[in-house]
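> Structure for the following, please:
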Amino acid sequence: MQTIHLTVTTPQQIFYEGDVEIVTLKTAIGYIGLQANRTPMFSNIEVGHLVIGWEKDDSSIKCYIGGGLVYADAEKINIITDDIIDVKNIDLQRALREKEILLKEIEKAAHNQQVDRLKLETKLKKALLRIETYNTYNK
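Just a heads-up that it's a prediction; the model follows:
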């Protein structure tokens, strides 16, 4: 199968760089798989799972991604994000604690107009997806 060059960049480092057969990520229309020889596309990445390689392949890299941007054409895929974690590095206990704290903060925010409830809900969504990603790929 043909490969395509993938670069995943964060503000701190290059998270991944190499040739891959497929990258699966979530956009506004749902999960898509990006492969070689595709027409050019540019899109936002939604909070969700990102899989480098074939999902059922033991050598694939499975990640949580907290959003970002993707540009892909026939020869390369560039992903820019500030929030990506390899499933092997997800701290499940921390994510569960964060979930509980955020649920309490959201409950308090319902009675306080000063608190930005949308920010809290976004943080909660990310914590829940870290937990889901961990549980999906650590069976």
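> contacts, neighbours, all on C-alpha from now
Fine.
> Am I right that residue 17 sits in a strand?
Yes. Counting by DSSP: H, G, I helix; E, B strand; the rest coil, residue 17 is located in a strand.
> Distance-wise, check it relative to residue 115.
Using CA to CA, to the nearest Å, residue 17 is found at 40 Å from residue 115.
> Could you do residue 47 as well?
In terms of CA to CA, residue 47 sits 23 Å off from residue 115.
> Show me which of these two is the more surrounded one.
Neighbour comparison, residue 47 and residue 115: the larger count goes to residue 47, with 22 against 14 (by other CA atoms under 10 Å).
> Who are the contact partners of the more buried one?
By CA atoms under 8 Å, 6 or more residues apart in numbering, the residues touching residue 47 are 26, 64, 65, 66, 67, 126, 129.
> Distance of it relative to residue 87?
Counting by CA to CA - residue 47 and residue 87 are separated by 14 Å.
> swap in residue 39?
30 Å.
> more neighbours, these two?
residue 87 (23 against 10).
> Verify the contact between the more buried one and residue 60 for me.
No. With contact defined as CA atoms under 8 Å, residue 87 does not reach residue 60; the gap is 11.0 Å.
> What is the three-state secondary structure of the residue with the largest distance to the centre of the chain?
Taking CA atoms, centre = their mean, the residue of the chain most remote from its mean C-alpha position is residue 111, at 31.8 Å. Under three-state DSSP, residue 111 falls in the coil class.
> Buried ones in the longest helix that the chain contains, by neighbour count?
Longest helix of the chain, by residue count under DSSP state H: helix 117-137. For helix 117-137, a neighbour-count test (16 or more other CA atoms under 10 Å) marks 117, 120, 123-134 as buried.
> The structure of the following sequence is requested for comparison with the preceding one:
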Amino acid sequence: MHELDLDIISPEKKVYSGKVKSVTIPGTKGNFQVLFNHAPLISTFELGIIKVGLPGDSTRIFTTSGGSAEILDNKVLLLSDTIEAVENIDLERALKSKVRAEERLTNKSGSIDFDRARASLAKAMNRIKAVEKYSTLKKDIPI
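Here you go, the predicted model:
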């Protein structure tokens, strides 16, 4: 079987390591998929969802704030400051984070860092979207 070796690493830990059939990564100009015998590549990736196709037709889903990817000789290395498996996302916490970020953005106080608030909102929305689309936790999620 044609498989890739995938390592996903954050500053805190190795998030995933194993054999996979494919990896779909949120590139700067759209998603790109890595399959067996992919051309060598070093690239950055954006905030979004990483889909990992596992042997046996199952899939793992991760949210990321962005990072860098190295593809060489059927090995894929993804480095990201923040990356989380969808099954580990605390939906309640993500929803609260979304509300806090929205409140900061509507507050016109001069002490608010709007770029940071926008980034927090984008990360929260990405986590909520991942749970809504891929998790068994999904119910009626107020977005």
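> Could I get the buried residue list for stretch 46-56 of the second structure?
46, 47, 48, 49, 50, 51, 52, 53, 54.
> So which of these is the closest to residue 22 of the second structure?
residue 53 (4.8 Å; CA to CA).
> Just want to check the distance between the closest one and residue 95 of the second structure.
In terms of CA to CA, residue 53 of the second structure sits 28 Å off from residue 95 of the second structure.
> helices or strands next to the helix or strand encompassing residue 23 of the second structure in the packing?
In this structure, residue 23 of the second structure sits in strand 22-27 according to DSSP states H and E. Of the remaining helices and strands, those touching strand 22-27 of the second structure by 3 or more CA pairs under 8 Å, 6 or more residues apart in numbering; DSSP states H and E are strand 30-34, strand 41-45, strand 48-53.
> ok now it, how far from the chain's centre?
10 Å (CA atoms, centre = their mean, to the nearest Å).
> what's the answer for stretch 72-91 of the second structure, then?
6 Å.
> Give me the contacts around it.
Residues contacting stretch 72-91 of the second structure (CA under 8 Å, 6+ apart): 3-11, 15, 36-41, 60-71, 127-128, 130-131, 134-135.
> Can you give me the buried ones in it?
Buried, per 16+ other CA under 10 Å, within stretch 72-91 of the second structure: 72, 74-80, 82-87, 89, 91.
> Check stretch 60-68 of the second structure too.
Result for stretch 60-68 of the second structure [16+ other CA under 10 Å]: buried residues 60, 61, 62, 63, 64, 65, 66, 67.
> And stretch 89-108 of the first structure, by the same measure?
Of the residues in stretch 89-108 of the first structure, those buried by neighbour count under the rule 16+ other CA under 10 Å are 90, 92, 95, 98, 99, 102, 106.
> between the helices and strands packed on strand 22-27 of the second structure, which gets nearest to residue 21 of the second structure?
strand 48-53 (5.3 Å).
> Mean distance between the closest one and the first structure after superposition?
Its aligned residues in the first structure lie a mean 0.8 Å from strand 48-53 of the second structure after superposition (mean CA distance after the TM-score superposition for the first structure).
> dump the residue contacts of residue 48 of the second structure.
With the criterion set at CA under 8 Å, 6+ apart, residue 48 of the second structure makes contact with 26, 63, 64, 65, 66, 126.
> what does the fourth one align to in the first structure?
So the one you mean is residue 65 of the second structure. Following TM-score structural alignment, the counterpart assigned to residue 65 of the second structure within the first structure is residue 66.
> Its match is in contact with residue 126, isn't it?
Yes. Counting by CA under 8 Å, residue 66 of the first structure sits close enough to residue 126 to count as a contact (6.4 Å).
> about what we covered before: residue 30 of the first structure versus the closest residue to the match of residue 65 of the second structure other than its chain neighbours, what's the distance?
Leaving aside its chain neighbours, residue 66 of the first structure sits nearest to residue 47 (4.4 Å; criterion: CA to CA, 6 or more residues apart in numbering). For residue 47 of the first structure, the distance to residue 30 of the first structure (CA to CA) stands at 11 Å.
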